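A.B. asks: structure here, sequence nowhere to be found:
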């Protein structure tokens, strides 16, 4: 039976939608887990890691100890993060998860940054944090809030975000991220601390400031 042009177009449109959905996320795992090991003789290579034979997995492949230990925040930012990814827990491989402890000195700052491969959900354990993220162009709208113990906030994947301790006591937060290797790009470090440095001509025009200002900022990194 011949199909009309409208029917053919409808089939094409449906195929395009289904195809786009099929590639919209990571493929589903084909086994319960895929513990990452540094063994080139392992049989399967998944997400940049070799997989251990599942029959050899033990509880330690899914275990990490130490998020109860405060990090040293005696630095310029008054901030330190202890990030637990697939490199610390081999069992995270293919699961799309990681976790972090964030420690803040009084008025410490986790500076504006992005996670190119993960959304983040953050829960405040102690203290109070001013947090926020900026929407993409052209709006660049700041969405922010002060969080207290027990509060939770979400940072969408890829968007610039930050956390600032607004109290005079230390603050602690726990963050979960939707990638086994979320990555991080700290904006100031990337722009003013790249190696080799970005041309001063580029930065003066981008930020609309004097070259001396750019030279000063680059010297800080």
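C.D. replies: Arrived safely. All values reported here derive from a predicted model rather than from experimental measurement. Residues are numbered from 1 along each chain as shown.
A.B. asks: only C-alpha atoms for contact and neighbour calcs from this point on.
C.D. replies: Noted.
A.B. asks: just the element for residue 123, please.
C.D. replies: Counting by DSSP states H and E, the element that carries residue 123 is strand 120-126.
A.B. asks: next, the buried residues of that strand.
C.D. replies: Residues of strand 120-126 classed as buried: 120-126 (neighbour count, 16 or more other Cα atoms under 10 Å).
A.B. asks: how about these in CSV, adding distance to residue 51?
C.D. replies: Converted to CSV, the buried residues of strand 120-126 look like this (distance: Cα to Cα, whole Å):
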residue, distance to residue 51
120, 26
121, 28
122, 30
123, 32
124, 35
125, 35
126, 38
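A.B. asks: got another, please set it beside the one above:
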């Protein structure tokens, strides 16, 4: 039977597997994501909607300072959940990747390329000594050449493509609602209304209006406080 000291050794190191094949620090990072307010992504034929709930814990807080949605380039945006500072670092990684692609090849980065760059960077922090996993997850949305894409990355560096999904606190409940209400033929405006609906929590007295951004053939468009 494994002693407490052995358990603590696996618990403290992000790059050592436990005997049952687990990376505890990565699992803890996933739990950190669940402590953050929720973000939602909904893909339609005409674009992608990103929306994020905001917790305003004081009437003195400036709502615009709570940033959950970020523009990466003209046709890409991300929504975050988890530690805000960690998410900011990942947003910077995404923006640099988009700039490098543009400068090197004279073309905009594709959504799957952008997702790969971010997820590979995240994964490095699960196997490098002296580092810890990012305590944030991202929804990466893009629209190029008539093709809407929506990906999720988590603290392990795993990337998954979705039609509609949620990350952060209450994401399981929100995903269930999306499964019931999502229609792949819905319009962008219908998706905006659905995102607002699933992010509304009557029991959350600290909640403010969600921030929303839409990515279509016209580019990234912030709405209701999106960056």
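C.D. replies: Everything's here; your move. It should be emphasised that the depicted structure is a prediction, and the values quoted were computed from it without experimental measurement.
A.B. asks: overlay them and tell me the TM-score.
C.D. replies: Superposed pair, TM-score by TM-score structural alignment, normalised by the length of the first structure: 0.26. Supporting alignment: 98 aligned residues with a Cα RMSD of 5.8 Å.
A.B. asks: now for the strand holding residue 123 of the first structure, which elements pack on it?
C.D. replies: Packing partners of strand 120-126 of the first structure (3 or more Cα pairs under 8 Å, 6 or more residues apart in numbering; DSSP states H and E): strand 142-148, strand 152-155, strand 171-177.
A.B. asks: residue 110 of the first structure is nearest to which of the ones you listed?
C.D. replies: Closest to residue 110 of the first structure of these, according to Cα to Cα: strand 171-177, at 11.3 Å.
A.B. asks: so the closest one versus strand 142-148, what angle?
C.D. replies: Using axes from the mean of the first three to the mean of the last three Cα atoms, to 10 degrees, the direction of strand 171-177 of the first structure lies 130 degrees away from that of strand 142-148.
A.B. asks: buried residues in strand 171-177 of the first structure?
C.D. replies: By neighbour count on 16+ other Cα under 10 Å, the buried set for strand 171-177 of the first structure is 171-177.
A.B. asks: mind giving me the packing neighbours of the host helix or strand of residue 132 of the first structure?
C.D. replies: Remark: residue 132 of the first structure resides in strand 128-134, with elements defined by DSSP H and E. Applying 3+ Cα pairs under 8 Å, 6+ apart, we find strand 128-134 of the first structure packed against strand 142-148, strand 161-165.
A.B. asks: gap between the residue nearest to residue 207 of the second structure when sequence neighbours are not counted and residue 81 of the second structure?
C.D. replies: Distances taken as Cα to Cα, 6 or more residues apart in numbering put residue 55 closest to residue 207 of the second structure, at 4.8 Å, once the chain neighbours are dropped. Separation of residue 55 of the second structure from residue 81 of the second structure (Cα to Cα, to the nearest Å) stands at 12 Å.
A.B. asks: so if I had to pick from those two, which one is more boxed in?
C.D. replies: Higher neighbour count among residue 55 of the second structure and residue 81: residue 81, with 30 against 19, using other Cα atoms under 10 Å.
A.B. asks: surely residue 119 of the second structure meets residue 159?
C.D. replies: Yes - the criterion here is Cα atoms under 8 Å, and residue 119 of the second structure meets it with residue 159 at 6.3 Å.
A.B. asks: residues shared between the contacts of those two?
C.D. replies: Taking Cα atoms under 8 Å, 6 or more residues apart in numbering as the criterion, residue 119 of the second structure and residue 159 both touch residue 153.
A.B. asks: which element is residue 206 of the first structure on?
C.D. replies: Following DSSP H and E, one finds residue 206 of the first structure within helix 200-207.
A.B. asks: and residue 10 of the second structure, by the same measure?
C.D. replies: Using DSSP H and E, residue 10 of the second structure falls within helix 4-12.
A.B. asks: so which bits of whichever helix or strand comes after that helix are buried?
C.D. replies: Following helix 4-12 of the second structure in sequence order, the next helix or strand is helix 24-35 (DSSP H and E). For helix 24-35 of the second structure, a neighbour-count test (16+ other Cα under 10 Å) marks 24-26, 28-35 as buried.
A.B. asks: got TSV for those, with distance to residue 150 of the second structure too?
C.D. replies: Shown next, in TSV, are those (distance: Cα to Cα, whole Å):
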residue	distance to residue 150 of the second structure
24	28
25	27
26	23
28	25
29	22
30	20
31	22
32	22
33	19
34	20
35	22
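A.B. asks: out of the residues you listed, who's nearest residue 77 of the second structure?
C.D. replies: Closest to residue 77 of the second structure out of the buried residues of helix 24-35 of the second structure is residue 33 (18.9 Å), distances taken as Cα to Cα.
A.B. asks: if you drop the residues flanking it in sequence, what lies closest to that closest one?
C.D. replies: Spatially, and ignoring its direct neighbours in sequence, residue 33 of the second structure is nearest to residue 82 (3.8 Å; Cα to Cα, 6+ apart).
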